[in-house]
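Chemist: for reference, the sequence and a predicted model appear below.
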Amino acid sequence: MTKAGRLLLTALAILCCALLPAHAGVTDAPGENLEISLITYGPGEIYWERFGHDAIELRDTTSGEEVDFNYGVFNFDEKNFFFNFARGQMHYLIDAEPTTDEENFYVQAGRSVTKQKLALTPQQAAALRDFLFWNLRPENATYNYDYYIDNCTTRVRDALDHALGGVIKARLTKLPGGMTYRQQTVRLMSAQPWLMLILDLGLGPYADQPLNAWQESFLPEELQKNIRNVTIANGNEGTQPLVQSETLLSPNRLAAPPATPPDLRIPLGIAGLLFATLIVVTWLRARPIYIALASLFLLFAGIAGLLMLTLWTLTAHHSAWANANLLLFNPLAFLPMCSIWQARRNIAPSRPANGALLLQLIALLLALLMHLLPGVVQQNQPWILFALPCWLALAWTLRQTKRF
């Protein structure tokens, strides 16, 4: 090769080396150039935003490219979406977007954005990057969503834990959680009282089990808080915090959820006493209004019971299985309906209606006795306090009808 040819090859090699950093990015950056952060977004205003959101940010320190990976994408237009939602087989996706685009969306919505830079080794950072891009492939992107054990945050938590060799889980399983699934759900949904009450009524004993910090990290704000307690090896026979730095990139501009869940026993207990009083008073003084109120309660109890029974027997919503509220509200409520309508003419209740009322009173007694048993008991005291006076008032009024 001539001297001129060697000079040309050298110049081309230098040019390629100069251009390489400009075209490198997150997908092919070496591990030592990757910076890993947990991005946490505060709760939003729409009901599916109440739990908050998070993402893993990968940043190439050489090119400056930043990409957010999040597991919270769903599509209302998916075939049979609402049917799948109803039976507990919701399909969610992982997605990747430039960090700026992702964060601007939450900033404009008034939701807080917090960045926690994590201390991963170059090997761990590269392994996490490779896993996320593998997960991003169409054949791997979809997963079956579960509110509590497989959601957009548990996927982020598990990906980080896997890259770190299990140190997050090892640490957080030793720490107690602050609340149960039910308490966290009621707390975060309290801005929408009707939806909060529906969810509380539909949750079974699964939602009342004690949680450790690992389980409670199904929420973005809990994962953000809990990983502050995780330490990792520093390479010099010592340890260092997993979270190297934490920065509030954008403050919350929305009404923040309460720090503790509301106590539903007093409001539902008062509501039950008021409704029961109205039933008795209208039976004595305004029989048509009595019929309307009693029918409304029985209709609510019957429909609620059918829905809870369906969730238990026909869906994968395991958090709604074995719901003790079926002792308070169930399809037996439909049987006394005709007797309520006949009360205007002082016709005594039928034998099936009397039998249904007796069974219902026994079920109420069982619901009360369950709280005397050891172990995890469904925390449905608010609904017992609501249902008990209503059923007693109905039983008393129908019993009085026999005297005419």
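Modeler: Great, that's in hand. Residues are numbered from 1 along each chain as shown.
Chemist: rest of the way, CA atoms for contacts and neighbours
Modeler: Fine.
Chemist: mind listing the strands for the stretch 101-250 of the chain?
Modeler: Counting by DSSP state E, counting those that start in this stretch, the stretch 101-250 of the chain has these strands, from start to end: 113-118, 142-145, 231-233, 239-241, 243-250.
Chemist: which residues does the first one contact?
Modeler: In this case it means strand 113-118. With contact meaning CA atoms under 8 Å, 6 or more residues apart in numbering, strand 113-118 is reached by 35-42, 103, 106-107, 224, 242-252.
Chemist: which of the residues you listed count as buried?
Modeler: Among the contacts of strand 113-118, the ones that count as buried by 16 or more other CA atoms under 10 Å are 35-42, 103, 106-107, 224, 242-243, 246, 250, 252.
Chemist: of the strands of the stretch 101-250 of the chain, which is nearest Ile270?
Modeler: Of all those, it is strand 142-145 that lies closest to Ile270, at 37.0 Å by CA to CA.
Chemist: structure B:
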Amino acid sequence: MNKLLKSLFFICLLALTKFGALAQDSSHLRISLLTCAPGDELYATFGHSAYRIVDSSKSFNDNFRDVVYNYGTFNFDDDGFYLKFVQGKLLYYVSAEGFQDFRDTYQSTNRGITEQVLDLTAAEKITIQNFLNNNLREENRYYKYDFFFDNCTTRLRDILKKNHDSSFTIKPVMPLGTTFRQAIYQYLDKNDKQWSKLGIDILLGQPCDKVMTAEQMQFLPDNLMTSLDSASHPLILSHQNLYTINTTSDSKSFFSPLVVFSLLLVIIALISLSKNKFAQRFTQGFDGLLFFLTGLLGIILIFMWFGTDHSMTKNNFNLLWAWPTHILVAFFVNSKKDWVKKYFAVTSVAMVMVLLAWFFLKQHLNVSLIPFVLLLIYRSATKVFFENN
């Protein structure tokens, strides 16, 4: 009987303690992290994060009762939008909208939303809400977006880190030694975005191959969500999927960059072996286009390195094969001049050396480009040993 009374006593004490804790939370706020699943578009490939704040003291008809704060907003109508985007100078801003509108948008595109209710004190909730509302002011809402270091997810992490326990930034959620490039590969490979992967590998330079710290891993929405779930000090009161998405199994495309460039190499090699005059004129025209486009790409890489604020486009080793000078030589591919022959001789030797060092460079180069570099070698060697003799 005494044991039963003691058990009842402790149960009542626990209940009163819990009730007291709830009573002390006079904020009437519930703050949660929303993690949105990746979408089909390239900008949505890596998911999205936002804060949701529910104020139970307000009526159901109040627009400010259930609000989502979104740091991933930008204005397509901004003057010079595309130039600012390329230069890394585009300003993103925080916006607020009703949760139902936010949810409907993602549900309409079949993107799931996971909600993690944060374990915060009343004071912490009020501080975070005031901070977010202050950020909505016109003079505070804008920031220069950086995909890896200052994005819609890292902003939320930093707010939580500043106002609550920050131990969740210490434990890595990806294997030690993972680089930024490897982290984004997981999403590109999973969604069969091989052409997007190629473009990213061409534009992003050696800094993208640096090993991430545990905190840097949290630039991805899924990683921040996992960090909060696995924190040594509990940060999450509840974790739930807000609705079920329709899963589809998309078949992989056969025409990957590796296949396309390999076919191009074989086709051009076969055409160039023909003695037909039309085939010879075609290969001469193709050579001009090939070296012009390669040179143009080299100029773009130089611009991305020195003319933009993007930190990850610096020190780009793709310039070892995408020479900007090719854009000028493209107009002399059929010339018999000695300097042209010497130029293509140097090009063919240099490209062979690049291929030999391909897997030993400090920057990961996309293997799909190997057939393309072989094509540059083949057409350069042809100019040296056959056409210009």
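Modeler: Good, I have the coordinates. Predicted, not measured: the structure shown is a model, and the values here were computed from it.
Chemist: ok so, going back, which of the strands of the stretch 101-250 of structure 1 sits closest to Leu211 of structure 1?
Modeler: strand 142-145 (19.8 Å).
Chemist: counting neighbours, which bits of the closest one end up buried?
Modeler: For strand 142-145 of structure 1, the buried set under the neighbour-count rule, 16+ other CA under 10 Å, comprises Thr142, Tyr143, Tyr145.
Chemist: most centrally placed residue in structure 1?
Modeler: When CA atoms, centre = their mean is applied to structure 1, the residue found nearest the centroid is Tyr147 (4.1 Å).
Chemist: SS state for Asn70 of structure 2?
Modeler: Secondary structure, DSSP: H, G, I helix; E, B strand; the rest coil: Asn70 of structure 2 is strand.
Chemist: correct me, but it touches Tyr51?
Modeler: Yes. Contact criterion CA atoms under 8 Å: Asn70 of structure 2 and Tyr51 qualify, at 6.8 Å.
Chemist: and the equivalent of Ala330 of structure 2 over in structure 1, how close does it get to Trp48 of structure 1?
Modeler: In structure 1, the residue matched to Ala330 of structure 2 (TM-score structural alignment) is Met337. Applying CA to CA, to the nearest Å, the value for Met337 of structure 1 to Trp48 of structure 1 is 37 Å.
Chemist: if you count surrounding residues, which of the two has more?
Modeler: Taking other CA atoms under 10 Å, Met337 of structure 1 and Trp48 do not tie; Met337 has more neighbours (19 against 11).
Chemist: among the buried ones among the contacts of strand 113-118 of structure 1, which are in helices?
Modeler: Glu103, Tyr106, Val107, Gln224 (DSSP state H).
Chemist: closest one of those residues to His23 of structure 1?
Modeler: For those, the nearest to His23 of structure 1 is Glu103 (23.8 Å; CA to CA).
Chemist: next up, the contacts around that closest one.
Modeler: By CA under 8 Å, 6+ apart, the contact set of Glu103 of structure 1 is Val113.
Chemist: that one and Ser245 of structure 1, how far apart?
Modeler: Using CA to CA, we find Glu103 of structure 1 at a distance of 18 Å from Ser245 of structure 1.
Chemist: the aligned partner of Gly307 of structure 2 in structure 1 and Leu307 of structure 1, how far apart?
Modeler: In structure 1, Gly307 of structure 2 lines up with Leu314, judged by TM-score structural alignment. For Leu314 of structure 1, the distance to Leu307 of structure 1 equals 10 Å [CA to CA].
Chemist: one more: Leu335 of structure 1?
Modeler: On the measure of CA to CA, Leu335 of structure 1 and Leu307 of structure 1 end up 17 Å apart.
Chemist: more neighbours: which of the two?
Modeler: It is Leu335, of Leu335 of structure 1 and Leu307, that has more neighbours when counted by other CA under 10 Å, with 19 against 14.
Chemist: quick one: the nearest residue to the more buried one once chain neighbours are set aside and Pro43 of structure 1, what's the gap?
Modeler: Sequence neighbours aside, Ala353 is the residue nearest to Leu335 of structure 1 in space, at 5.4 Å (criterion: CA to CA, 6 or more residues apart in numbering). Separation of Ala353 of structure 1 from Pro43 of structure 1 (CA to CA): 47 Å.
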